[in-house]
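# missing the sequence, but the structure's below:
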């Protein structure tokens, strides 16, 4: 499975460049500077126009304010023009711009909007400790500003209170935007980790299933080779055996060699994923289904077996073994997730059409507590059926139950 692209960055122009940089782990590791997106250009140009517009309004107010000399008004306009131009630097140096504009705002009306924009940018892009110091200094300088530049239309206390609340509101807005972006980054990181963990769990389940299949193949292959060796040894030590007995032994050797080659092809595909161990276990076949159902009934389950297979003795051992494992895992899942229900195991098939295995259970009565680690057995069954050349499907039924349905080739 390949890496899943970040779903939040599908429309890159819609998000701020700083947020995209945090959502892109490759860019963060490389330390690349984020490029402005289309949204960044629109926002920066809007901030620049806002600063210029408020500055022009302040120029008209300066002309009507008798407390401001003409020379100071000219200096005020020059400082305001420089502050508006510096707004374009707010993304690269948010802290430096906010610190530089803080003392200028005391002596310049036309740079007030640029100072608030710089303070907002600082709250968005930097931690709270920087915002607290710079924002606190800005609020503390508000009384000094209106003492140097008293408003002609507003009382001193009203003007100070309004400007202080405006500064606090801008800082709060910036901190809210920063918290929202951090939440998006956190959700994206959690989604990425969940996808990675799910992929690792699936890969681990497939690896364990392949190793288990490889162990079974090892046992079967050893059994076939031992059988072949026994019959070959009999021919070697009984060269005077009757022709019919010799022909029968040669046929057994040929069939055993053919089956061993088939098992060997399967085990080679399995061994690519992991090393099998040498633990020998008796291998079940389709004939062991009756024993499996009997054991389940003794354990307290209500199990019905429907066996409609033409010539069960002719079913290949590898196919019968796979069918047995599918039925076994289906009964195990029913016992864990639907205790007390009537489980039906249906096996049908014929040579040339394949073998169908169905394990069905109705919905359980009452609430069943979740079982940790569920789903890994079904992953192994799917892998097993695929290696056998068949297919397996599982899932809930429209009536609320659950079924495992498999088809295995029988040629």
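Everything's here; your move. This is a predicted model, so every value here is computed, not measured. Numbering: from 1, shown residues only.

# C-alpha only now, for contacts and for neighbours.
Fine.

# ok, which stretches of the stretch 101-250 of the chain are strands?
In the stretch 101-250 of the chain, no segments count as strands under DSSP state E, counting those that start in this stretch.

# quick one: residues in contact with the helix or strand harbouring residue 297.
Here residue 297 sits within helix 289-298, counting by DSSP states H and E. Applying Cα atoms under 8 Å, 6 or more residues apart in numbering, the external contacts of helix 289-298 come out as 302, 303, 304, 305, 324, 327, 328, 331.

# how about that helix: buried residues?
289, 292, 293, 296 (16 or more other Cα atoms under 10 Å).

# following that helix, which helix or strand shows up next?
Past helix 289-298, the next helix or strand by DSSP H and E is strand 302-309.

# output the contacting helices and strands for that next one.
In terms of contacts (3 or more Cα pairs under 8 Å, 6 or more residues apart in numbering; DSSP states H and E), strand 302-309 is packed against helix 289-298, strand 342-350.

# go again using 10 Å as the cut-off
helix 289-298, strand 342-350, strand 354-361 (3 or more Cα pairs under 10 Å, 6 or more residues apart in numbering; DSSP states H and E).

# of these, which is nearest residue 181?
Nearest to residue 181 among the helices and strands packed on strand 302-309 is strand 354-361; the distance by Cα to Cα comes to 46.9 Å.

# ok and the helix holding residue 297 relative to strand 302-309, angle-wise?
Helix 289-298 runs at 170 degrees relative to strand 302-309, counting by axes from the mean of the first three to the mean of the last three Cα atoms, to 10 degrees.

# okay, one more to line up with it:
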């Protein structure tokens, strides 16, 4: 959503109907007049001419001399012509025509139009000042250029009522325009905010999907990489070792494919968690057993009495942290001992720690994104917990997380 789709919300358009003097310009030039502007100006010009003609007719009927009638005609024509400039100087035009109508009733129509335009284009305070002047001018006209066929009091009352009606009508039009502009701007703002919220939701969803795919697939693909690297660097390995490595590669590829299908299934059908159950703290034993089958030396020390009682979200986060810790230990310290410690209880929270010993000899290069620890930090933070990691004094590495567990 851009402002160019709503041209009335551009600065020049917003200023135009309400304040022409502050309307936006391009290259020092005023905006071009539209067909609607010409039509409106023509209508108000003809209205002012009509009122002026009525005033001239009344002036002739009351017996004014030709000089007076001719002067009224010229002043009326000049006053009506000035209305074509009413959008540029509404206050000055309204004040000038209000004063002119005191001595020339033929300018009364132009004065009413100028007053109406002022009420549309200016706020309340200047309209009140100029309106008071127009009321005084209408009263003065009843004394300086009275109509013998109408009582003076009636002329004053009619002039005042007509002036107040024009001002009220103009202010009503101004209020309506402001309301329409406010509603349009609010609609554009609401659409923009909705688009931003949708974009943010999509970004968060992409991040969640990327984190889930990393956690699910990194473990399997690391097994593939490590055992494939072992076969590459040890082509003379005994057949049983080669067979075991090939079996791990086959099983890991199969599991990775199943996990990938599960994620794709969730993406295709929102709200469906897939055919395979989500891992929790209960399945941590299976994860450790799988790592042992892959050749890792893993020790599991669990101090949680009933893993099934751990909330599903907390248990899943703890599982992912242990999984990522084992994956990193397999990549960066292959063949060393790794310990997984799990402790805690209701009210105390769950503590998960994965600690591996210092690597023995050179470590083979295993490709990785380097986002695993960042993802674990985000997971623990979203769960309301803490996450820390770093090397140990003996050259090993430790990842540790604390997750809340309400009593």
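Good, I have the coordinates. Since this is a predicted model, take the numbers as computed values, not measurements.

# for residue 70 of the first structure, state which of the buried residues of helix 289-298 of the first structure is nearest.
If you rank the buried residues of helix 289-298 of the first structure by distance to residue 70 of the first structure using Cα to Cα, residue 296 comes first, at 99.7 Å.

# and that closest one, how far from residue 304 of the first structure?
Here residue 296 of the first structure is placed at a distance of 10 Å from residue 304 of the first structure (Cα to Cα, to the nearest Å).

# now do residue 41 of the first structure
Residue 41 of the first structure is 70 Å from residue 304 of the first structure, by Cα to Cα.

# list the contacts of the equivalent of residue 187 of the first structure over in the second structure.
Matched to the second structure by TM-score structural alignment, residue 187 of the first structure sits across from residue 183. The neighbourhood of residue 183 of the second structure, defined by Cα atoms under 10 Å, 6 or more residues apart in numbering, consists of 177, 189.

# so what corresponds to residue 313 of the second structure in the first structure?
Residue 313 of the second structure maps onto no residue in the first structure, with residues paired by TM-score structural alignment.

# quick one: neighbours of residue 313 of the second structure, just the number.
14 (other Cα atoms under 10 Å).

# ok, the buried residues of helix 289-298 of the first structure vs residue 135 of the first structure, which is closest?
Nearest to residue 135 of the first structure among those is residue 296, at 72.2 Å by Cα to Cα.

# quick one: the residue nearest the centre of the second structure from residue 159 of the second structure, how far?
Geometric centre of the second structure, nearest residue: residue 193, 2.8 Å, by Cα atoms, centre = their mean. Separation of residue 193 of the second structure from residue 159 of the second structure (Cα to Cα) stands at 51 Å.

# corresponding residues in the first structure for stretch 113-123 of the second structure?
Counting by TM-score structural alignment, stretch 113-123 of the second structure corresponds to residues 117-127.

# how about stretch 201-216 of the second structure?
Aligned by TM-score structural alignment, stretch 201-216 of the second structure falls on residues 205-220 of the first structure.

# would you mind getting the average deviation of that stretch from the second structure?
Per the superposition on the second structure, stretch 205-220 of the first structure and its aligned residues are separated by 1.5 Å on average (mean Cα distance after the TM-score superposition for the first structure).

# returning to what we had before: now, the most widely separated pair of the contacts of helix 289-298 of the first structure?
Based on Cα to Cα, the longest span within those runs between 302 and 324 and measures 18.0 Å.

# which one's more surrounded, those two?
Ranked by neighbour count (other Cα under 10 Å), residue 302 of the first structure and residue 324 place residue 324 first, with 22 against 16.

# quick check: closest non-adjacent residue to the more buried one.
Closest residue in space to residue 324 of the first structure, ignoring its immediate chain neighbours: residue 286 at 5.7 Å, by Cα to Cα, 6 or more residues apart in numbering.

# looking at it, that neighbour is touching residue 348, isn't it?
No - between residue 286 of the first structure and residue 348 no contact is recorded; they are 11.4 Å apart, counting by Cα atoms under 10 Å.

# so for the two, which residue has more residues nearby?
Using other Cα under 10 Å, the more surrounded residue of residue 286 of the first structure and residue 348 is residue 286, with 22 against 17.

# what does that one align to in the second structure?
By TM-score structural alignment, residue 286 of the first structure lines up with residue 275.

# Three-state assignment for its match, please.
Here residue 275 of the second structure takes the coil state, with states given by DSSP: H, G, I helix; E, B strand; the rest coil.

# show me the contacts for it.
Contacts of residue 275 of the second structure by Cα under 10 Å, 6+ apart are 258, 261, 262, 265, 266.

# among those, who's most crowded?
Ranked by neighbour count under the definition other Cα under 10 Å, the contacts of residue 275 of the second structure are headed by residue 262 with 18 neighbours.

# wait, is that one part of a helix?
Yes - assessed by three-state DSSP, residue 262 of the second structure belongs to a helix.

# quick check: it touching residue 212?
No - with contacts counted by Cα under 10 Å, residue 262 of the second structure stays clear of residue 212, the gap being 11.1 Å.

# which ones are touching residue 120 of the second structure?
Neighbouring residues of residue 120 of the second structure by Cα under 10 Å, 6+ apart: 17-19, 87, 90, 114, 127, 167-177.

# the longest helix in the second structure is where?
helix 152-233 (DSSP state H).

# just give me the neighbour total for residue 322 of the first structure.
25.

# hmm, it is touching residue 408, no?
Yes - with contacts counted by Cα under 10 Å, residue 322 of the first structure reaches residue 408, the gap being 8.3 Å.

# of the contacts of helix 289-298 of the first structure, select the buried ones using a ChimeraX command.
In ChimeraX syntax, the buried subset of the contacts of helix 289-298 of the first structure is picked out as below (16+ other Cα under 10 Å):
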select :302,303,324,327,328,331
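
# can you tell me what residue 63 of the first structure aligns to in the second structure?
By TM-score structural alignment, residue 63 of the first structure lines up with residue 60 in the second structure.

# what do you get for residue 342 of the first structure?
In the second structure, no residue is paired with residue 342 of the first structure according to TM-score structural alignment.
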